[in-house]
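A.B. asks: Mind folding the following:
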Amino acid sequence: MSTNKPLTLLSLSHACVDVYQGSVAALVPFFVSERAYSYAAASGIVLAASLLSSVVQPLFGALTDKWAMPWLLPVSSLVGGAGVALSGVGDSYALTLAVVAVSGIGVAAYHPEAARMARVASRGSHTAMGWFSLGGNIGFATAPLLVATVIATGGLGASPLLVVPAVAGAALCAVALRALRAPGTATAAARGGDADGHDDWPSFLRLSGAVVCRSIVFVGLSAFIALYVRERTSGGEFAGTAALFVLYLGGAVGTVVGGRLATRHSRVTVVKWSYALSVLAVAGVVLVPGPLLYLFVALTSAGLYVPFSLHVTLGQDYLPRRVGTAGGVTLGLTVSVGGVASPAIGALADATSLQTALAPLIALPAAGWLLLRSLHEPAMPEAAPAPAPCYDPPTRVRSAPADDCRSSEGG
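C.D. replies: This next block holds a predicted model:
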C-alpha cells in the first residue's frame, strides 16, 4: 500500500479536526446576536477554547516523544467535535466556556501525534507536510460555512449537528493508522527521541516566538473579522461570514504556495518574506474601507499561511530528537495561544472601536520578522530509498533495518 494513502487520510482527518478550531470564531457573531454577548464576553469563549489547549499541548507533545499514542487521533477528534457541538445547548455562559475548553483539549491532543504520523508517512518532506497542513487549512476554511449553514437554519440549538465532521475524522484516523501498520508502508524519516542530530533550542524558541506573533494576528482577526467587515461594509451576516471564509480559504492557498516556494528557496527566506509582507496586508485590513477590504483579508491570509507548514518542518528539524514536542508547539500551541490575547482585543473594542482594537495587530508580523532575522536553515532529514523503520502501535515509532522489519512480519 502506498505511503500516499496514509498521508491523504491523515490530511483529511486534519481537515475534520481543524473545523473545530475555526468553528469557535465562526460562532462568535451568533453568540453576540442570539445571546447579546459583549465583545469581551464573546472573545472569552475564544480564550476558553485556546487557553487549556495552549497549556496541555506541550504535555501531549512530550508524551508522544516517549511513546507512540496512535489511539489519541480518533479519540481527540471525537472530543474536539463534542465540545463545539454542545456549545449552543442551553443559555449558560459557564457551560459554554466549559465545553469549548474541552474541545480545545481535544484539538490539542490531536496535533502532536498527527504531526508525528504525518512525518512518518511523508518521509520528513516539508512539501508533503504542506499537504498535511493544507488539510487543516481546509477545515478552517469550511468552518464558517458549516456553522453558518447549521446555526442560521436552526439557531444555536442546532449546534449538536456540528459533531458530524468529528465522527468522520475519527473514522479517517482509524483507517490511516491501519494503513501505516500495513507491511511496506513505514517510511524512513520517523525521527523521534532516538533520532540523530542536535536540538537547537535557541533557534526553535525564536521560531516559536515569531509563530506566537502570527497566532495573535490570525486568532484576533478570526474572532472579530466577521463583525468588523459587517461594520466597515454595512453588510449583513453573509458579508461577515464571507470575510471569515476568505480569511481561512486564503490560508489553504498560502500553504500550497509556501511548499512550492520552499523547493526553490530556503524555508527561512520564505518565512521571513512572508512576515514582512504580512505587515502591509494587515494594515490594509485595518485601514482600507469598503469592498476592497476583502482583497486585503485574502492577502493577509496568504501572508500568514505561506509559512505555516514551514514552521512545522523547521521546528522538527531544529529539534530532531523531540519531533513530537516540536510538532505540538509549531502546529498546535502557537496556533491556539493567540486566543489568549482575544479578551484584551475585545475589551479594547468595547471601550473604543473594533478598528482601534485591531490596529495593534499591524506591528506583530514586524516583531515576528525581527525574531526570525537571525535564524539559519537547519539540516534536512535524509529520505532513505526504501522503507526502513517499523511502526509498532503498542510501542513507539523507531528506526530499524529493513531486514528486521521483514522478519518481524513473518516474511
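A.B. asks: all contacts plus neighbour counts: C-alpha atoms, from now on.
C.D. replies: Noted.
A.B. asks: Could I get the full set of helices for the stretch 1-150 of the chain?
C.D. replies: 4-35, 39-66, 72-85, 93-122, 126-154 (DSSP state H, counting those that start in this stretch).
A.B. asks: packing partners for the shortest one?
C.D. replies: I take that to be helix 72-85. Packing partners of helix 72-85 (3 or more C-alpha pairs under 8 Å, 6 or more residues apart in numbering; DSSP states H and E): helix 4-35, helix 93-122, helix 164-181.
A.B. asks: now do 6 Å
C.D. replies: helix 93-122, helix 164-181 (3 or more C-alpha pairs under 6 Å, 6 or more residues apart in numbering; DSSP states H and E).
A.B. asks: tell me the most buried of the ones you listed?
C.D. replies: helix 93-122 (a mean of 26; mean count of other C-alpha atoms under 10 Å).
A.B. asks: and the angle from the helix or strand hosting residue 238 to helix 126-154?
C.D. replies: Following DSSP states H and E, one finds residue 238 within helix 237-262. Angle of helix 237-262 versus helix 126-154, following axes from the mean of the first three to the mean of the last three C-alpha atoms, to 10 degrees, is 170 degrees.
A.B. asks: And helix 237-262, what does it pack against?
C.D. replies: Under the contact rule (3+ C-alpha pairs under 6 Å, 6+ apart), helix 237-262 is packed against helix 126-154, helix 201-233, helix 293-305.
A.B. asks: Check which residues of it are buried.
C.D. replies: Residues of helix 237-262 classed as buried: 237, 239-259, 261-262 (neighbour count, 16 or more other C-alpha atoms under 10 Å).
A.B. asks: and what of stretch 51-67?
C.D. replies: Neighbour-count burial for stretch 51-67 [16+ other C-alpha under 10 Å]: 51-54, 56-67.
A.B. asks: ditto for stretch 226-240
C.D. replies: Result for stretch 226-240 [16+ other C-alpha under 10 Å]: buried residues 226, 227, 228, 229, 230, 231, 232, 233, 237, 239, 240.
A.B. asks: any chance of those residues in a markdown table, plus distance to residue 206?
C.D. replies: As requested, the buried residues of stretch 226-240 are exported to a markdown table (distance: C-alpha to C-alpha, whole Å):
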| residue | distance to residue 206 |
| --- | --- |
| 226 | 31 |
| 227 | 33 |
| 228 | 32 |
| 229 | 33 |
| 230 | 36 |
| 231 | 37 |
| 232 | 36 |
| 233 | 38 |
| 237 | 39 |
| 239 | 37 |
| 240 | 34 |
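A.B. asks: Now the second one, please; I'll put the structures next to each other:
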Amino acid sequence: MSTHQTAVRSTASLKLLSLSHACVDIYQGAVAALVPFFLAERAYAYAAASGIVLAASLLSSVAQPLFGALTDRWPMPWLLPVSTLAGGVGVALSGIGDSYALTLAVVAVAGIGVAAYHPESARIARLASRGSHTAMGLFSLGGNIGFATAPLMISAVIATGGLRASPLLVVPALAGAALCVAALRSLGRSAPAAASASAAARAAGKDDWPAFLKMSGAVVCRSIVFVGLSSFLSLYARQRTGGGELAGTAALFVLYLGGAVGTVAGGRLATRYGRITVVRWAYALTVPAVAGIVLVPGPLLYLFTALTSAGLYVPFSLHVTLGQDYLPRRVGTAGGVTLGLTVSIGGLAAPLIGAAADATSLRTALAPLIALPALGWLMLRTLHEPAMPEAAAPAPTPHHDTSPSPGP
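C.D. replies: Modelled structure (predicted):
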C-alpha cells in the first residue's frame, strides 16, 4: 500500500473513531443530565442524586487505568464496539423501575463500558494519527460533541416520556458500535505500519513518571471542576436566572458545547505556542471564569459558563498527547489515566458537593471550585515539553515550538 493510501485510510479511521467517541461520551454526559429528572420524579436529595454520578465515576475511575495496562500488553480492538454497547445499555436501563440500588448498578455498568472504551480507542487513535496532537484533537472533539449532545438528548427523551422512556437512549450506542467496527476495518492494512512505528517509538522512549504524575494531578483538579459543574449547573442556573427547566438545560448545553470550540482551538494554539504554554494559560484563565459562574447573578452566568467551558476544554486533547509522550512505553496506561482516571475521578467529589449543598446552599457548595484551576496551574508550573522519539514525532509545522516555555 502506498504512503498516500495509508494516510487516506488513517484519516478515514480517525474520523470514524471521532464519531464513535461522540456516541460513547453521550453516556458520560447523560448521567449528569439525568440528575434533575431523578430529583423531580423520585424526590432524591442532592446527595442521593450525586451518588448516581459517583456510581458511574467510581468503577470507571478504577477500571480505566486497568484497561489501559491491559491494552499496553495485548491490543484489544474488539473492546471498542463491546464497551460502546455496555455504556449505552447501562444508561438506557437507568430509568427502569424505582429501585435506587438497581439504578446505581446499571449506571455502574455504563461507567465500566466507558472505562473500557477510552484507553484502547486512544491507543488506536494514536496509531492512526502518528502521535499528532492536532489529529488527536479531532478524536477528542468527537467526545466533546457527545457531551454537548447529552443534555439535549436527555431532555428530548426524558422530558417527553419520563424516566421510563430511558430505553430509547440505547440508540447512540448501536450507532457507535457500528462506527467502531467501520473504523477498525478502515484502518485495515495501514495498521501494521503504524504499529511498527509505535513500537519503534516505545523502544526509543523513556517514561517520565514525575512529569506525568504532576500533569495528572492538574487534570484531577480540572475534572472536579468539570464534574461538579456538570452535576449541578442545570439546577444552579435555574436558581440564579429565575428560569425553568429550559434555563438549566441551556446552561449545561453551553458548558458542553464550548468543548467543541475549545478542543479545536487547543490543537491550533499548541501548534503555534507549544502545548505546555497553552495548557498553563487555560488553567489560569479558568479561575476568573468559574468565579463568574458562582458569584455573578443573572444571565451573565451563560457568558461565564462559555468562558469556563473553553478554559476547561482547550487543554483536553493536549493532556492526552502530553501523557502519551511522557509515557511512550505505556501509551494505553497514559490514555486510561488522562482520558479516564483523572477525568472520572471528579465524580468522587460530586457527593461531597451535594452534601454541602444540602447542608448550606448550592452556591456555597460550588464556591471551592474557583480555587481548583489555580491549584492545577501550580502543578503545571514546572512541567516541560516532553522529548518525543523521532519515530513518534508528528510532521513539523512552520510555527510549532516545542521548547520549554515559562507560561503565564
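A.B. asks: The equivalent of residue 327 of the first structure over in the second structure - nearest residue in space that isn't next to it in sequence?
C.D. replies: Taking TM-score structural alignment for the superposition, residue 327 of the first structure sits opposite residue 335 in the second structure. In space, and not counting its chain neighbours, residue 335 of the second structure is closest to residue 119: 4.9 Å by C-alpha to C-alpha, 6 or more residues apart in numbering.
A.B. asks: Alignment lookup: the one you found to the first structure.
C.D. replies: Checking TM-score structural alignment: residue 119 of the second structure goes with residue 112.
A.B. asks: Quick check, its match in contact with residue 328.
C.D. replies: Yes: assessed by C-alpha atoms under 6 Å, residue 112 of the first structure is found in contact with residue 328 at 4.2 Å.
A.B. asks: what touches both of these two?
C.D. replies: Common neighbours of residue 112 of the first structure and residue 328, counting by C-alpha atoms under 6 Å, 6 or more residues apart in numbering, are residue 61.
A.B. asks: follow-up on the earlier one: can you redo the helices and strands packed on helix 72-85 of the first structure as a markdown table with distance to residue 355 of the first structure?
C.D. replies: Compiled in a markdown table, these are given as follows (distance: least, C-alpha to C-alpha, whole Å):
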| stretch | distance to residue 355 of the first structure |
| --- | --- |
| helix 93-122 | 26 |
| helix 164-181 | 34 |
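A.B. asks: between these, which gets nearest to residue 285 of the first structure?
C.D. replies: helix 93-122 (27.7 Å; C-alpha to C-alpha).
A.B. asks: same for the closest one, what does it pack against?
C.D. replies: Partner elements for helix 93-122 of the first structure (3+ C-alpha pairs under 6 Å, 6+ apart): helix 39-66, helix 72-85, helix 323-327.
A.B. asks: Quick one: closest of the helices and strands packed on helix 72-85 of the first structure to residue 290 of the first structure.
C.D. replies: Checking those against residue 290 of the first structure by C-alpha to C-alpha gives helix 93-122 as the closest, at 33.3 Å.
A.B. asks: What is the mean deviation of that closest one from its aligned residues in the second structure?
C.D. replies: Here helix 93-122 of the first structure, set against the second structure after superposition, deviates by a mean of 0.3 Å using mean C-alpha distance after the TM-score superposition for the first structure.
A.B. asks: In three-state terms, label residue 196 of the first structure for me.
C.D. replies: Using DSSP: H, G, I helix; E, B strand; the rest coil, the structure places residue 196 of the first structure in coil.
A.B. asks: hang on, the earlier thing: out of the buried residues of stretch 226-240 of the first structure, which two sit at the greatest distance?
C.D. replies: 232 and 237 (12.6 Å).
A.B. asks: can you give me the strands in the stretch 251-400 of the second structure?
C.D. replies: In the stretch 251-400 of the second structure, no strands are found when defined by DSSP state E, counting those that start in this stretch.
A.B. asks: Now the aligned partner of residue 29 of the first structure in the second structure. Nearest residue, chain neighbours left out?
C.D. replies: In the second structure, the residue equivalent to residue 29 of the first structure is residue 36, according to TM-score structural alignment. The shortest distance from residue 36 of the second structure to any non-neighbouring residue, by C-alpha to C-alpha, 6+ apart, is to residue 235 (7.1 Å).
A.B. asks: per the alignment, that neighbour corresponds to what in the first structure?
C.D. replies: Residue 235 of the second structure maps onto residue 227 in the first structure, by TM-score structural alignment.
A.B. asks: In three-state terms, label residue 190 of the first structure for me.
C.D. replies: coil.
A.B. asks: distance of the aligned residue in the second structure for it from residue 335 of the second structure?
C.D. replies: Correspondence of residue 190 of the first structure to the second structure, assessed by TM-score structural alignment: residue 198. Separation of residue 198 of the second structure from residue 335 of the second structure (C-alpha to C-alpha, to the nearest Å) stands at 14 Å.
A.B. asks: Looking at these two, which is more packed in?
C.D. replies: Using other C-alpha atoms under 10 Å, the more surrounded residue of residue 198 of the second structure and residue 335 is residue 335, with 30 against 23.
A.B. asks: Wait, the more buried one touches residue 121, no?
C.D. replies: No: between residue 335 of the second structure and residue 121 there is no contact under C-alpha under 6 Å: 8.6 Å.
A.B. asks: picking that back up, the helix holding residue 238 of the first structure maps to which residues in the second structure?
C.D. replies: Counting by TM-score structural alignment, helix 237-262 of the first structure corresponds to 245-270 in the second structure.
A.B. asks: again with stretch 158-177 of the first structure
C.D. replies: So stretch 158-177 of the first structure sits over residues 165-184 in the second structure, by TM-score structural alignment.
A.B. asks: from the chain's centre, how far out does the matching stretch sit?
C.D. replies: 18 Å (C-alpha atoms, centre = their mean, to the nearest Å).
A.B. asks: nearest residue to residue 307 of the first structure other than its sequence neighbours?
C.D. replies: That would be residue 271: by C-alpha to C-alpha, 6+ apart, it lies 5.0 Å from residue 307 of the first structure.
A.B. asks: got it, and residue 272 of the first structure?
C.D. replies: Nearest one to residue 272 of the first structure, counting by C-alpha to C-alpha, 6+ apart, is residue 369 at 5.8 Å.
A.B. asks: Which position in the second structure pairs with residue 340 of the first structure?
C.D. replies: Aligned partner of residue 340 of the first structure by TM-score structural alignment: residue 348.
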